[in-house]
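**Student:** Provided below are the primary sequence and the corresponding predicted coordinates.
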Amino acid sequence: MKGTTLYSSSIPIFVSALLFHIARTQSSRSPRQDILRGLLNGTGLLYDARVPPNFEENVATDVSVQIYVMSFDSLTEISMEYRLSIFLRMNWTDPRLVWNNSDIHGPLEVDPKLVGMIWAPDLYFLNEKEAIIHDVTVMNNLMHIYEDGTIHTSTRISMTLSCDMHLERYPHDEQTCSIFAGSYSYSKENVILQWHRYPLQMRPTLTLPRFTVMGHNTIDCEIVDYGEQSMINAGNFSCIQANFFLRRQFGYYIAQVYIPSILIVVLSWVSFWIDIDAIPARVSLGLLTVLAITTQSTGEKSGLPRVSYIKAIDLWMAVCLMFVFMALLEFSYVNVQCRVQKRRQETILIEASTNTDEPRNGKERNDLDLQPRSGRRFVFFRDRMKVQRARFVDKCARVVFPLLFFLFNICYWLYYQQ
């Protein structure tokens, strides 16, 4: 009987201890989950992610944007585009998500699967051609909710953007490539985009293959509705703009374009030192240099768009082609002058040989008959003058061609490097 009484009195104690343990477990289970569950599905009206934070109050939501550039791929001139890998960070305040718990220090970290349950700005890039949000191994999307309702998001994006390039000074050019971002469906009455206090950050060790980033700036802009001809005919929209100032590195073009073309031009001058009678050697050298400079020009232009203006590289290659072609024309002139004199000598020798074999009045001609007459003597002297003139042209070309090419280089580099 005594044992039964002891057993009966221990049951309430055990039940109380069990209930206390369950209550303690529930209270310490996960207050963060409870707060998040209460914010999204709590008492009163349910949270609607389709409605902006201050929609009913008719107050625009200020969205702060920051971009961290992880990689900056080289520009593509032929398609006028460039590729970026960035972390897109946004901050805004949603009064519906205000919470308070003294036991929690720091923000609520929202799982990427729940990000779609919270309203976020519909940011898009106006000059974007294609883009992806990285999803290895999970969707690269971060969201934190602070006590005062401030929301911080970060998304990893890789995208290809258009860049309007001006190639008149290519490859001595500097380009400005921009990022334009705006809200697609919310006008400035509901969403206002503005840059963060530190708007644009770049990875310290970031480098580009053929460009140097000279600097960057940011601008707050606005897409204005001018009627049917405006880009977005649905009101005024807030937008932001970031500009990258790029300078093309010159080492690649020195090694791959300018030095080879200079050597080809210099090689074409070798024909001025080759003997005038070495026709096959001079013809081969002239044709090879013309073909070489033409092939190099074609290969360099293959990676550039077909624009209607003259680029710096076009001027350089055209002048180099002109120099090697003029060297070939110089040989043509010299060769013609020499061939006239040779043909004249052959004609005189043939006539003299024919007249020697034929007797005149039954007598053999003496040596005096083989001498050229006065008219032929003048022609022969004139032909020899042509040969001397041709040799003189070769000597002049040895000086004039390098001098003119040197003067062109001075003008070219002073103009495009200023």
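**Tutor:** Here it is on my side, so go on.
**Student:** From now on I want contacts and neighbour counts done on CA atoms only, so please keep to that.
**Tutor:** Noted.
**Student:** Contacts only, for residue 238.
**Tutor:** Listed by CA atoms under 8 Å, 6 or more residues apart in numbering, the contact partners of residue 238 are 182, 183, 187, 188, 191, 192, 193, 221, 222, 223.
**Student:** Can you show me the helices along the stretch 1-150 of the chain?
**Tutor:** Under the criterion DSSP state H, counting those that start in this stretch, helices of the stretch 1-150 of the chain are mapped to 2-27, 31-41.
**Student:** Which among the ones you listed is found nearest to residue 324?
**Tutor:** helix 31-41 (77.3 Å; CA to CA).
**Student:** That closest one: which residues count as buried?
**Tutor:** Buried residues in helix 31-41, counted by 16 or more other CA atoms under 10 Å: 32, 35, 36, 39, 40.
**Student:** any chance you could map the strands in the stretch 151-300 of the chain?
**Tutor:** Using DSSP state E, counting those that start in this stretch, the strands of the stretch 151-300 of the chain run over residues 174-183, 191-202, 211-223, 237-248.
**Student:** possible to save these as TSV with distance to residue 266?
**Tutor:** Converted to TSV, the strands of the stretch 151-300 of the chain look like this (distance: least, CA to CA, whole Å):
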stretch	distance to residue 266
strand 174-183	31
strand 191-202	45
strand 211-223	30
strand 237-248	27
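**Student:** Distance to residue 390 for the buried residues of helix 31-41 - can I get that in a markdown table?
**Tutor:** Below are those laid out as a markdown table (distance: CA to CA, whole Å):
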| residue | distance to residue 390 |
| --- | --- |
| 32 | 97 |
| 35 | 99 |
| 36 | 96 |
| 39 | 97 |
| 40 | 96 |
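**Student:** residues near residue 72, how many?
**Tutor:** Around residue 72 there are 20 other residues, counting by other CA atoms under 10 Å.
**Student:** residues in contact with residue 89?
**Tutor:** Residue 89 touches 65, 66, 67, 68, 152, 153, 154, 155, counting by CA under 8 Å, 6+ apart.
**Student:** and with 10 Å instead?
**Tutor:** Under the criterion of CA atoms under 10 Å, 6 or more residues apart in numbering, the neighbours of residue 89 are 64-68, 141-143, 152-156, 196, 199.
**Student:** Could you identify which of these has the most neighbours?
**Tutor:** Neighbour max across the contacts of residue 89 (other CA under 10 Å) = residue 65, 24 neighbours.
**Student:** Verify the stated contact: that one with residue 151.
**Tutor:** No - Residue 65 is beyond contact range of residue 151, at 11.9 Å (criterion: CA atoms under 10 Å).
**Student:** Next up, a structure to set beside the first:
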Amino acid sequence: MLASLDLSGRCVVLGVTGSIAAYKAAPLVRQLKKAGAEVQVLMTPDAERFVTPLTLGTLSEGEVLTEIFPENEEGSWTKHVTLGQWADLFVVAPATAQTVAKLAHGFCDSMLTATALSARCPLLVCPAMDRDMYRHAATQDNLDRLQEIGYEVMPAAHGELASGLVGQGRMPEPEEILGRVAEVLAETEPTEAPGDLPLAGHDVLVTAGPTREPIDPARVLTNPSTGTMGYALAEAAAARGASVTLVTGPTALSPPPDVEVVSVRTAEEMNEAVQARGTDADYVFMAAAVADYTPADPSTSKRKKRDEDLVLHLRQTPDILKTLGAHRRPDQVLVGFALETDDALENARHKLDEKNLDWIVVNDPTEEGAGFGSSTNRVTLLHPDGASEDLPRMPKAEVAEALLDRVLTAHHDPGT
């Protein structure tokens, strides 16, 4: 059966870790290549104690990568992201107890673990370790956690181990792993080629983060937005081939790769940046938490703490999205965000109509795991046809992917 496997055109990342079973990676690479797969080998530094990068590089017909920033690679600082998009399947064989723990808890200290965090494809883990390490409650908890995350885990095989003990802990044989690889790939679509990315050739504008409205040189009116949702949207759109401009208020986040970043501070500055760029954008995602009011007469010097009560006169800031909606192109897609604590859907539908939007994303900051300062979000999408869709609580990166999926399904013409 395995001799007739056809994996032509499928892209496999093989992660090799520091187990004596690493020698089995050589025949696994050979069999993957014989079946027609493209193979990129990633090794942890300890794996090089058991099998050389030269051996696996020769068999895979490519350079083996270990460090997060490989010296000989163009665009090395985002190589893990590129590989995460390229792969149809990520296989870790052998997977030591150390690597299993790192994968289960999101560690990112090698090219292998960084790529695993970036990968959108299925991930197949093949444990290999001594009997009592495999039996240990911590290891079993980590393997369970990997399955909860969505990874595939092949149970370790029973037999004689390098320590001389006999028990469960052996890495499955390359033929067994190859068979499981074929089964997983049969259930998944090939990764899209860069030219087939759904947003290739399209301009996307995303806003993110808070604005800061000055009271005086030392004080501002602002909100707790971290910018995480907008940054996730910008990164996800860029990964789908878009030319992305991110207009962002002050955040502590690193700029997403392959994204043009325009930094602003106030609502007025954000309005100027968005209106200047919004006309040309095919898709606009307004995820920023823009202040509704700003001090009418900010002081040019620090206000002294003299009065028990301080009265500030505030004026409305520009309605950025309403202005965009009033001057939008017929083929432009506008997506707004609404943070509501009361009558959420009713208020959001009013904003959808008033601001001439196609979609609006609604969330409640008082709900656990939603809103400001959380790595997750729980949102409701209001569709163009008036329907609403509740998404479960999930990481904001996954919310971004789900939103892009819905918007592109409804609006994107593959022929454009």
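**Tutor:** Received it, and whenever you're ready, just let me know what you need. The shown structure was predicted, so the numbers you read here are calculated from the model rather than taken from an experiment.
**Student:** After superposition, what's the TM-score here?
**Tutor:** After superposition, the two chains reach a TM-score (TM-score structural alignment, normalised by the length of structure 2) of 0.23; 163 aligned residues with a CA RMSD of 7.3 Å.
**Student:** Let me know the closest of the contacts of residue 238 of structure 1 to residue 395 of structure 1.
**Tutor:** Out of these, the member with the shortest distance to residue 395 of structure 1 (by CA to CA) is residue 221, at 65.7 Å.
**Student:** That closest one contacts residue 179, doesn't it?
**Tutor:** No - counting by CA under 10 Å, residue 221 of structure 1 stays clear of residue 179, with 11.8 Å between them.
**Student:** what residues do these two have in common as contacts?
**Tutor:** Between them, residue 221 of structure 1 and residue 179 share the contacting residues 240, 241, judged by CA under 10 Å, 6+ apart.
**Student:** and the next element down the chain from the helix or strand where residue 177 of structure 2 lies?
**Tutor:** Per DSSP states H and E, residue 177 of structure 2 falls inside helix 174-186. The helix or strand immediately downstream of helix 174-186 of structure 2 is strand 203-208, counting by DSSP H and E.
**Student:** who does that next one touch, helix- and strand-wise?
**Tutor:** Under the contact criterion of 3 or more CA pairs under 10 Å, 6 or more residues apart in numbering; DSSP states H and E, strand 203-208 of structure 2 touches helix 228-239, strand 243-248, strand 259-263, helix 267-278, strand 283-286, strand 333-339.
**Student:** ok, now how distant is residue 182 of structure 1 from residue 240 of structure 1?
**Tutor:** 6 Å (CA to CA, to the nearest Å).
**Student:** Of the buried residues of helix 31-41 of structure 1, which pair is most distant in space?
**Tutor:** The widest separation within the buried residues of helix 31-41 of structure 1 (CA to CA) is 12.3 Å, between 32 and 40.
**Student:** picking that back up, tell me which residues in the helix holding residue 177 of structure 2 are buried?
**Tutor:** In helix 174-186 of structure 2, counting by 16+ other CA under 10 Å, buried: 174, 177, 178, 181, 182, 184, 185.
**Student:** same deal with stretch 174-186 of structure 1?
**Tutor:** Under 16+ other CA under 10 Å, the buried positions of stretch 174-186 of structure 1 are 174, 175, 176, 177, 178, 179, 180, 181, 182, 183, 184, 186.
**Student:** how about TSV for the contacts of residue 238 of structure 1, with distance to residue 378 of structure 1 added?
**Tutor:** Formatted as TSV, the contacts of residue 238 of structure 1 follow (distance: CA to CA, whole Å):
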residue	distance to residue 378 of structure 1
182	88
183	91
187	95
188	95
191	97
192	95
193	93
221	86
222	87
223	86
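**Student:** picking up where we left off before, mutual contacts of residue 182 and residue 240 of structure 1, please.
**Tutor:** Residues touching both residue 182 of structure 1 and residue 240 by CA under 10 Å, 6+ apart: 125, 192, 193, 194, 221, 222, 223.
**Student:** who wins for most neighbours among these?
**Tutor:** Ranking these using other CA under 10 Å puts residue 193 first, with 26 neighbours.
**Student:** before we move on, back to that, which other helices and strands does the helix holding residue 177 of structure 2 contact?
**Tutor:** strand 11-16, helix 25-34, strand 89-95, strand 123-127.
**Student:** Can you name every helix or strand that the shortest one contacts?
**Tutor:** Other elements packing on strand 123-127 of structure 2 under the criterion 3+ CA pairs under 10 Å, 6+ apart are strand 11-16, strand 89-95, helix 97-104, helix 137-149, strand 152-153, strand 166-170, helix 174-186.
**Student:** what's the closest of these to residue 361 of structure 2?
**Tutor:** Using CA to CA, those put helix 137-149 closest to residue 361 of structure 2, at 25.5 Å.
**Student:** tell me the angle that closest one makes with strand 123-127.
**Tutor:** Counting by axes from the mean of the first three to the mean of the last three CA atoms, to 10 degrees, helix 137-149 of structure 2 points 160 degrees away from the direction of strand 123-127.
**Student:** List the buried residues of helix 137-149 of structure 2.
**Tutor:** Within helix 137-149 of structure 2, judged by 16+ other CA under 10 Å, the buried ones are 139, 140, 142, 143, 145, 146, 147.
**Student:** mind giving me JSON lines with these and columns for distance to residue 247 of structure 2?
**Tutor:** Shown next, in JSON lines, are those (distance: CA to CA, whole Å):
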{"residue": "139", "distance to residue 247 of structure 2": "44"}
{"residue": "140", "distance to residue 247 of structure 2": "45"}
{"residue": "142", "distance to residue 247 of structure 2": "39"}
{"residue": "143", "distance to residue 247 of structure 2": "41"}
{"residue": "145", "distance to residue 247 of structure 2": "37"}
{"residue": "146", "distance to residue 247 of structure 2": "36"}
{"residue": "147", "distance to residue 247 of structure 2": "37"}
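**Student:** Distance check, residue 360 of structure 2 against residue 321 of structure 2.
**Tutor:** For residue 360 of structure 2, the distance to residue 321 of structure 2 - CA to CA - is 11 Å.
**Student:** which residues are common contacts for the two?
**Tutor:** 285, 286, 334, 335, 336, 337, 351.
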